[in-house]
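**Student:** could you look at this predicted model? Sequence included:
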Amino acid sequence: MRLRTVLATLTAGLAAATCLTAAGPASANSTGDNACSPAVSIDRFSDALDKTTYQGTFVGNFSALAVDRDGSLAALEDRSSLFGLDPRTLRPASAVHLADEKGADLDSEGLVIDRDGTRLITSETEPSVRRYSRDGRILDRLPVPSSLLVAPAGRATSNQTFEGLTLLPGGRTLLASMEYAISGDSAGIVRFQTWRRHHGRFELAAQYAYRTDAGLGVPEVQATPDGRLLVLERGFTAGVGNTVRLYLADPRHVTDTSGIENLTGQADVHLIKKTLLTDIATCPSLGATAKQPQPNPLLDNIEGMTITGHDRAGRLRVLLVSDDNQNPAQTTRFYYLRVRTS
């Protein structure tokens, strides 16, 4: 979702966007001492792609990341393009335009690369989950519960639906996270919808509930190797800046909420339990600068996340990216984290 901010409109900042001529971290520090919390540290960040273009296409607006089968990095922008990036330099190597069945652009937010190389991509305006070939052809469209559709067809608000998408270990269960609550549910309780693979197709399965911190939404969710979830929570306050927190959540032993019309904090509904890993504002700034007020100049509108591997100590290597909304007062920034989940 493109967060509304009190910022200057797009002017000369876009005109200055040029093709990427160099890539690499804007700040690099791999000492292992850059602790954000006991569970999370940051190695470095990179602004290499900020306000750049690739073959005439603006590079930015990133809403999701995934590691492709060949080891390259896939970066989804919310204005209907999917980029292939070099995992070391971030240099773009490809760009594929995406569209719906009528040829219209998507508000593309969530990304999973399936085991056969197909792309599962959400759009938050309907919402929808579609399967695409590597070259951008629609292969399939997954069913969505009527209650999660945008009003008046359902109870969701446009641009507040499927933001996160992840495939659970084993590859049989797909999970999408709503960004905000649907009408009739208490504020802060968001629904996580799952699908189970059956004879090669994903069919509707259980639904779970997750409570965000006050005023925050869920822009991304990623499954860890043990079946738990990394959940990003994010918000924005004009004149103050972004709030971005990383949680570890456990979707096991919780209530299937697919048959519950209204979630209002019922005692017999077991929500997904979560544990705070870090508030990104507590990370060392590493020399980063911000173009607008921020609690920490390292912060921006962080929206995408993927797990790229693990280090020798067993910590997950987690890559985050911010959505600059194609706005001169925001930055496309990649964040390289190490996350301990045990």
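**Tutor:** In hand now; what should we look at?
**Student:** switch to C-alpha atoms for all contacts and neighbour counts from now on
**Tutor:** Noted.
**Student:** pretty sure S41 is in a strand, no?
**Tutor:** Yes. Assessed by DSSP: H, G, I helix; E, B strand; the rest coil, S41 belongs to a strand.
**Student:** what distance do you get for it to L337?
**Tutor:** 6 Å (Cα to Cα, to the nearest Å).
**Student:** likewise M178?
**Tutor:** 24 Å.
**Student:** quick check: the nearest residue in space to S128 that is not next to it in sequence vs L165, distance?
**Tutor:** Leaving aside its sequence neighbours, S128 sits nearest to T122 (Cα to Cα, 6 or more residues apart in numbering; 5.4 Å). Using Cα to Cα, we find T122 at a distance of 7 Å from L165.
**Student:** can you pull the buried residues of stretch 207-226?
**Tutor:** Buried residues in stretch 207-226, counted by 16 or more other Cα atoms under 10 Å: 207-212, 216-224.
**Student:** I meant stretch 91-107, not that one.
**Tutor:** Here stretch 91-107 shows 91-92, 95, 98-99, 105-107 as buried, counting by 16+ other Cα under 10 Å.
**Student:** likewise for stretch 170-187?
**Tutor:** 173-183, 185, 187.
**Student:** need the residues you listed in JSON lines (columns: secondary structure).
**Tutor:** Shown next, in JSON lines, are the buried residues of stretch 170-187 (three-state DSSP):
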{"residue": "T173", "secondary structure": "strand"}
{"residue": "L174", "secondary structure": "strand"}
{"residue": "L175", "secondary structure": "strand"}
{"residue": "A176", "secondary structure": "strand"}
{"residue": "S177", "secondary structure": "strand"}
{"residue": "M178", "secondary structure": "strand"}
{"residue": "E179", "secondary structure": "coil"}
{"residue": "Y180", "secondary structure": "coil"}
{"residue": "A181", "secondary structure": "coil"}
{"residue": "I182", "secondary structure": "coil"}
{"residue": "S183", "secondary structure": "coil"}
{"residue": "D185", "secondary structure": "coil"}
{"residue": "A187", "secondary structure": "coil"}
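**Student:** still on that earlier bit, between the buried residues of stretch 91-107, which is nearest L82?
**Tutor:** A95 (5.6 Å; Cα to Cα).
**Student:** farthest pair in the buried residues of stretch 207-226?
**Tutor:** Taking Cα to Cα, no two of these sit farther apart than L216 and T224, at 22.2 Å.
**Student:** one step back: what is the burial count for the residue nearest to S128?
**Tutor:** Residues within reach of T122, counting by other Cα atoms under 10 Å, total 28.
**Student:** A further structure is provided below for comparison with the first:
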Amino acid sequence: MAASALVLGGLIVGPAGAARAAGVCSPTVAAVGFSDALDKTTAAGESVAGISALAHDRRSGRYLALPDHTEATALVWPLAGLDDVPVARPRVAGPPLRLRGPDGRLLPGRSDTEGLAVLADGSLVVSAETGPALRVFGRDGAWRYDVPVPPRFAPAPVGRAVPNAGFEGLAATPSGRRLVAAMERPLLGEDPGSVVFLDYRIGAAGRFILARELRYRPAPGMRVAEIAAYREDRLVVLEAAYSARRGNSVVLADAQIGPAAGPGRTRVVHRRPLADLVHCPTMGARSREYQRNPLLDNYEAMAVVPRAGGYTIHLVSDDNHSKHQTTRLLTLWATLP
């Protein structure tokens, strides 16, 4: 993005990140545009569906999208066209990267993979709710090692995690030396309004070790759907909820997680609301389900990328492989603390 103002989908963006005109969602967030180009498509014999995580690969300049399950094996899709102007043209940009386990075999498509982070050296970290697991893979999809997870984060009754509400969010900081894994919901028997994030740092052996637990309090009734790091000490948190009466609720918040170093095994995270996306313009979007704003959907994937004067936030919705839901890319522009 050049320093001079650009017009993107009706949004005027200047070098200071100022946003005007029809795209405004909040004082700091504006909608740039959306695309349903990926919806109900196939590639390499697989459905491009169920997208649960999105990460920007600085090495290739492309984005990587992770489905929570597939018909065959666990995989990562390379995507291009998300940043095309004036209109995004998201598309699969090559064959999928298929993930392999410690035994060298392809991981099954029902591995319930939910979070994805790209490290500075190009390797990938993937979180799975089954287990739960945090696994590091090479750029060829080969397993490298498992990041240790405390036993109480296993699903109940073995641990305290609500079943199917484990490591929904995953983020690596820009340096790649800090990793944060976010639970979707509070642990059973602990503070019912507080969600635990695990804060890892690179240890002496070059592998991630647990530094502390972070306590994050989402808006009432909301779950943590995804996180993305835009600074070493800051995250954007995607909070979500659904009801048949209200449709999807989607809120963005800033989380100040503090420095990687420091005393204490637990740290309370400061939350600052950024935008409730129900207030975004509809932008001509249509929905197959009832929504208070048809632009909304089951957004579960997010990437935050620095640009001149601000940040681009890409959200992708998980259609749950359902004909009643949509795989949608929503692009936002934000000024962040």
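**Tutor:** Alright, I've got the coordinates. From a predicted model like this one, the values you see are computed outputs, not experimental measurements.
**Student:** picking that back up, common neighbours of T122 and L165 of structure 1, please.
**Tutor:** Listed as contacting both T122 of structure 1 and L165 by Cα atoms under 8 Å, 6 or more residues apart in numbering are 110-111.
**Student:** which residue lines up with Y336 of structure 1 in structure 2?
**Tutor:** Here Y336 of structure 1 is matched to T331 in structure 2, going by TM-score structural alignment.
**Student:** list the contacts of that match.
**Tutor:** Applying Cα under 8 Å, 6+ apart, the residues near T331 of structure 2 are 31-34, 312-315.
**Student:** wouldn't R201 of structure 2 be in contact with R177 here?
**Tutor:** Yes. Assessed by Cα atoms under 8 Å, R201 of structure 2 is found in contact with R177 at 5.7 Å.
**Student:** hang on, the earlier thing: confirm that the residue nearest to S128 of structure 1 sits in a helix.
**Tutor:** No. Assignment of T122 of structure 1 by three-state DSSP gives strand, placing it outside any helix.
**Student:** okay, whichever residue in structure 2 pairs up with it and L116 of structure 2: tell me how far apart.
**Tutor:** Correspondence of T122 of structure 1 to structure 2, assessed by TM-score structural alignment: S127. Distance, S127 of structure 2 to L116 of structure 2, by Cα to Cα: 7 Å.
**Student:** list residues touching both of the two?
**Tutor:** Shared contacts of S127 of structure 2 and L116, defined by Cα under 8 Å, 6+ apart, comprise 169-170.
**Student:** among the buried residues of stretch 91-107 of structure 1, which lie within helices?
**Tutor:** Among the buried residues of stretch 91-107 of structure 1, none falls in helices (DSSP state H).
**Student:** and those residues, which is closest to L276 of structure 1?
**Tutor:** Of all the buried residues of stretch 91-107 of structure 1, D107 has the smallest distance to L276 of structure 1: 29.2 Å, by Cα to Cα.
**Student:** for the closest one, what is the corresponding residue in structure 2?
**Tutor:** Alignment note (TM-score structural alignment): D107 of structure 1 maps to D112 of structure 2.
**Student:** again with N242 of structure 1
**Tutor:** N242 of structure 1 maps onto N248 in structure 2, by TM-score structural alignment.
**Student:** same question, V144 of structure 1
**Tutor:** Match for V144 of structure 1 (TM-score structural alignment): V149.
**Student:** list the contacts for the match of D107 of structure 1?
**Tutor:** 68-69, 128-130.
**Student:** in structure 1, which of those residues still touch?
**Tutor:** For the contacts of D112 of structure 2, the aligned pairs still in contact in structure 1 (both residues aligned by TM-score structural alignment, their matches' Cα atoms under 8 Å) are 68-69, 128-130.
**Student:** nearest to D297 of structure 2 among these?
**Tutor:** Checking these against D297 of structure 2 by Cα to Cα gives D68 as the nearest, at 16.6 Å.
**Student:** was I right to think the closest one contacts P108?
**Tutor:** No. Between D68 of structure 2 and P108 there is no contact under Cα under 8 Å: 11.0 Å.
**Student:** so what sits against both of the two?
**Tutor:** In contact with both D68 of structure 2 and P108: no residue, using Cα under 8 Å, 6+ apart.
**Student:** before we move on, the earlier item: what helix or strand does the match of Y336 of structure 1 sit in?
**Tutor:** strand 329-334 (DSSP states H and E).
**Student:** average gap between that strand and structure 1?
**Tutor:** Compared with structure 1 after the fit, strand 329-334 of structure 2 shows a mean deviation of 0.7 Å (mean Cα distance after the TM-score superposition for structure 1).
**Student:** can you list the buried residues in that strand?
**Tutor:** 329-334.
**Student:** show me where the stretch 51-200 of structure 2 has its strands.
**Tutor:** Along the stretch 51-200 of structure 2, counting by DSSP state E, counting those that start in this stretch, strands occupy 51-57, 62-67, 75-80, 91-92, 97-98, 113-118, 124-128, 133-137, 143-147, 167-172, 178-183, 195-202.
**Student:** can you pull the contacts of the residue nearest to L111 of structure 1 when sequence neighbours are not counted?
**Tutor:** Excluding the flanking residues, the one nearest L111 of structure 1 by Cα to Cα, 6+ apart is I121, at 4.8 Å. By Cα under 8 Å, 6+ apart, the contact set of I121 of structure 1 is 108-112, 129-132, 165.
**Student:** PyMOL command for the buried members of those?
**Tutor:** Filtering these down to the buried ones (16+ other Cα under 10 Å) takes a single PyMOL command:
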select buried, resi 108+109+110+111+112+129+130+131+132+165
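**Student:** want to throw the contacts of I121 of structure 1 into JSON lines with distance to N327 of structure 1?
**Tutor:** Listed next are the contacts of I121 of structure 1 as JSON lines, based on distance: Cα to Cα, whole Å:
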{"residue": "S108", "distance to N327 of structure 1": "18"}
{"residue": "E109", "distance to N327 of structure 1": "18"}
{"residue": "G110", "distance to N327 of structure 1": "21"}
{"residue": "L111", "distance to N327 of structure 1": "23"}
{"residue": "V112", "distance to N327 of structure 1": "26"}
{"residue": "V129", "distance to N327 of structure 1": "27"}
{"residue": "R130", "distance to N327 of structure 1": "28"}
{"residue": "R131", "distance to N327 of structure 1": "30"}
{"residue": "Y132", "distance to N327 of structure 1": "29"}
{"residue": "L165", "distance to N327 of structure 1": "25"}
